[in-house]
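Chemist: just a sequence and a predicted model for now, questions to come.
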Amino acid sequence: MRHNPARRAALLDAAIEVLARDGARGLTFRAVDTEAQVPTGTTSNYFTNRDDLLTQVGHRFYERLAPDPALFTDLLTGPRDRAQVTALMHEVVDRVSHFRSGYLALLELRLEATRRPELRRLLTDRIRADLDGNIAYHVQSGMPGDATTVTVLYLALNWLILERLTLPDLFPEEQIPDLITTVVERILPDPNAPA
């Protein structure tokens, strides 16, 4: 196996694009070679088989989706209130939505995971770790709400992202910011509101 990290990353990025455009059935080594504009056979020099490629695509998606570490530093300097949670949720939805091909590729990976136990374990472990990390950050930073708050926000906003990327005419783009804010307000009520 070849070990050029830049080439491997480029091949995985190409695989993400193929998955997003053509689905899991269209993901072949030849399709990745073509997308990456490399000689035929290059992908097979980096990945032992299709399962290996799918698994590595799962890792690459999360590498590319990681937020800028400065984001968390900035958030910790402000107040820990519902407005801060709302701002964070807007950032997350926008960041994920702007990596459209990555999210669509992740959906394809999730479907493939129903048939591939190793991929299912990878995605389950990775998504569980992300959710647990988000819960820990939320609670430890003193943001309002609890683990259930984070979990419900995760579930609601992931579906909003899904609709935004797969059925963009369902909710007009200009409506998305208000929907995000409404989701946060419904899940995390104003502590100053009368009971």
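Modeler: Here it is on my side, so go on.
Chemist: only C-alpha atoms from now on, for both contacts and neighbour counts.
Modeler: Fine.
Chemist: what's the neighbour count on residue 73?
Modeler: 10 (other CA atoms under 10 Å).
Chemist: no wait, residue 88
Modeler: For residue 88, the tally of surrounding residues (other CA under 10 Å) stands at 15.
Chemist: tell me how many other residues crowd the closest residue to it other than its chain neighbours.
Modeler: Counting by CA to CA, 6 or more residues apart in numbering, residue 88 lies nearest to residue 75, which is 7.9 Å off, once chain neighbours are set aside. Applying other CA under 10 Å, we find 15 residues neighbouring residue 75.
Chemist: try residue 62
Modeler: Neighbours of residue 62 (other CA under 10 Å): 15.
Chemist: give the helix, strand or coil label for it.
Modeler: With DSSP: H, G, I helix; E, B strand; the rest coil as the basis, residue 62 sits in helix.
Chemist: next, the one to line up against it:
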Amino acid sequence: MRKNDQRRNALLDAAIEVLAGEGARGLTFRAVDAEAGTPTGTATNYFANRDDLLMQIADRVYQRWMPDEATWAAAETGPRDTAKVTELMRETVGRVAGFRSGYLAMLELRLEATRRPALRVVLTGRVRADMDANVSYHLKQGLPGDATSVRLLMLALNWLIVETLTLPELFAPEEVDELVVKAVERSLTVT
């Protein structure tokens, strides 16, 4: 397998676009090469097989979802209250939904995982690690709420993102914002 990380990431980014736009059936090495603008056969030099490509797509989406340093710095300033949690959740929903093709590709991967046990293991581990990291961060930062509050927020806001990306006319932007506010308020009062 080739080791050029920049080329691998470009191929993975192209694969994300293909998966989001064409679904799992449309995800072929030829389609990835075409989307990436690379010669036919390039993707086969970077991924052992289709399963390898699918598993690496999930990691690439999560890499691209990670907040930048300025976002991390802003998250760690100010009071540790409900308003801060709301600010963090607004930013998270905006950042994750802003990478529309990444989120849609992850939905496709989840569906594909129902038929591919190895992919299901990889995705379960990745999503569990993300959930655990979010819970740990929340608690270490001294934000209000407990582990269950964080999990409930993640579940609610993930589905809100699904609705905004797949049915964009369902909620106006101000309704999305209000739902984020209410999800935070209600999840934190449960504890």
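Modeler: Thanks, I have the structure now. Because the structure is predicted, anything quoted here is derived from the model rather than measured.
Chemist: ok so, going back, do I have it right that the residue nearest to residue 88 of structure 1 meets residue 85?
Modeler: No: applying CA atoms under 8 Å, one finds residue 75 of structure 1 not in contact with residue 85, separated by 9.1 Å.
Chemist: chain center to stretch 5-25 of structure 2: distance?
Modeler: How far stretch 5-25 of structure 2 lies from its chain's middle: 14 Å, per CA atoms, centre = their mean, to the nearest Å.
Chemist: repeat that for stretch 160-168 of structure 1.
Modeler: Relative to its chain's centre, stretch 160-168 of structure 1 lies at 13 Å (CA atoms, centre = their mean).
Chemist: now tell me what touches that stretch from outside.
Modeler: 93, 96-97, 100, 104, 170-171, 173 (CA atoms under 8 Å, 6 or more residues apart in numbering).
Chemist: and the residue nearest to residue 88 of structure 1, how close does it get to residue 89 of structure 1?
Modeler: 12 Å (CA to CA, to the nearest Å).
Chemist: repeat that for residue 7 of structure 1.
Modeler: Distance of residue 7 of structure 1 to residue 89 of structure 1, computed by CA to CA: 33 Å.
Chemist: what of residue 123 of structure 1?
Modeler: In terms of CA to CA, residue 123 of structure 1 sits 22 Å off from residue 89 of structure 1.
Chemist: residue in structure 2 paired with residue 54 of structure 1?
Modeler: In structure 2, residue 54 of structure 1 lines up with residue 54, judged by TM-score structural alignment.
Chemist: now its match: how far from residue 63 of structure 2?
Modeler: Counting by CA to CA - residue 54 of structure 2 and residue 63 of structure 2 are separated by 15 Å.
Chemist: appreciated, that's everything.
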